[in-house]
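S.K.: sequence and computational prediction follow.
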Amino acid sequence: MTAVLPGERATDRGGGTTADFADFVRMSLPGLLRYGHALTGNPHDSADLVQTVLEKVGSRWAAVLRKGEPLAYVRRSMANANTSRWRRRRREDLVAEFPDAVAAAGHDRLEHEPLWQALRALPPRQRAVVVLRFYDGLSEAEIADTLGVSPGTVKSQNSKAMATLRARLGDSA
């Protein structure tokens, strides 16, 4: 291991600098946490999701930089990781008996909001499309690039999600 002299930047094996990654995390973290919260439905799972994805991205930061658009790459990784988590958890949540109801000391203030409940009930890909479109303000092309799908898939997923949200929320939405 070589020492880093003052004024020099430490580089990882691929050529990207650790300082670049630290700057990226520092600037992107609030938005990634908001995006993760919208994907997962609560701030605790959001923090876990962001941390997991950033650990993986950080270990291959130079390769991510070479691909360009690191924020889009991280968002796509988050959507994929959340879908995998959701699939694993869906199988794990099936229990014969209900656990004892224990009131959580810190609960999510949005938990009982009708819009939030309807959003959380959407399938992961539809939720990701809605969040990226209306929460982050991305265009259909940017969403398609972020999620690695075609623009037509983005349109159809958004259409299905909006129809589901309208049905659950009624005409007032």
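M.R.: Cool, the structure landed. Numbering: from 1, shown residues only.
S.K.: going forward, measure contacts between C-alpha atoms and count neighbours the same way
M.R.: Noted.
S.K.: mind listing the helices in the protein by residue range?
M.R.: Using DSSP state H, the helices of the chain run over 18-40, 43-59, 61-67, 70-92, 114-120, 124-130, 140-147, 151-169.
S.K.: tell me which of those sits most buried.
M.R.: Burial of those is given as mean neighbour count (mean count of other CA atoms under 10 Å); helix 124-130 ranks first at a mean of 24.
S.K.: just give me how far that helix sits from the chain centre.
M.R.: 10 Å (CA atoms, centre = their mean, to the nearest Å).
S.K.: now the closest residue to Ala79 other than its chain neighbours: how far from Phe134?
M.R.: Leaving aside its chain neighbours, Ala79 sits nearest to Ala128 (6.6 Å; criterion: CA to CA, 6 or more residues apart in numbering). In this view, Ala128 and Phe134 are 10 Å apart by CA to CA, to the nearest Å.
S.K.: take this one as well and set it beside the first:
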Amino acid sequence: MPENGRGFEAPDGFESFARASQRRLYRTAYLLCGDEEAARDLTQTTLAKLFQYWRRASAADNLDAYARTVLTRTYLAERRRRLRDLLLHSRADPRPAPEHADLRMTLLSALAGLPPKARAMVVLRYWEDLSVESVAELMRCSESTVKSQCSRSLARLRAELGEAHIYVTGS
């Protein structure tokens, strides 16, 4: 696949791009969703949107970045919709306190504790290894918002994971 994500303009261009990028999109979707089925659905929805607007997508300077943007924005839109539906149809019972005193949380369950936008920023910044500028542009916010959200989110993840982060960072 070309370095800049281009070269998929032929009639079978979408199919070639979908085959080449499906695993990468799925991995990012899985980190965002934390669930295999939801990640598959998000990946398929992203690919469907790319197919629908393939002429515009294939003209992008970086098709991989364009696909990642579609994936992230689709995830956030679905989370907002799901939250809105949940708030409309749920009772105002307080959530029970988490029971994880002796258990180490996995990365996915720790990420699940973050709000969707903060989770997306952490995944894009540290898993996808995007720059602060790229994440800010993708999320349509300022660079300082990305920095502060990521800082707060990482502090929260470290607090929830306890000493488990020592093994990840090698400190």
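M.R.: On my side now, so go ahead. The model shown is predicted, which means the values in this text are computed figures rather than measured ones.
S.K.: mind telling me what the residue nearest to Ala79 of the first structure corresponds to in the second structure?
M.R.: Matched to the second structure by TM-score structural alignment, Ala128 of the first structure sits across from Ala120.
S.K.: correct me, but its match touches Thr74?
M.R.: No. In this structure, Ala120 of the second structure is not within contact of Thr74 by CA atoms under 8 Å, at 11.2 Å.
S.K.: what do we get in the second structure for Ala141 of the first structure?
M.R.: Superposed on the second structure with TM-score structural alignment, Ala141 of the first structure falls opposite Glu133.
S.K.: do Asp20 of the first structure as well
M.R.: Counting by TM-score structural alignment, Asp20 of the first structure lines up with Gly13 in the second structure.
S.K.: kindly report the same for Asn80 of the first structure.
M.R.: Aligned by TM-score structural alignment, Asn80 of the first structure pairs with Arg73 of the second structure.
S.K.: give the contact list for that match.
M.R.: If you count contacts by CA atoms under 8 Å, 6 or more residues apart in numbering, Arg73 of the second structure has them with Met139.
S.K.: ditto for Arg120 of the first structure
M.R.: Taking CA under 8 Å, 6+ apart as the criterion, Arg120 of the first structure is in contact with Ala38, Leu39, Thr40, Gly41, Arg127.
S.K.: closest to Val149 of the first structure among those?
M.R.: Ranked by distance to Val149 of the first structure (CA to CA), the contacts of Arg120 of the first structure are led by Arg127 at 14.4 Å.
S.K.: so that closest one versus Val95 of the first structure, what's the distance?
M.R.: In terms of CA to CA, Arg127 of the first structure sits 25 Å off from Val95 of the first structure.
S.K.: before we move on, what about Arg168 of the first structure?
M.R.: Arg168 of the first structure sits 26 Å away from Val95 of the first structure, taking CA to CA as the criterion.
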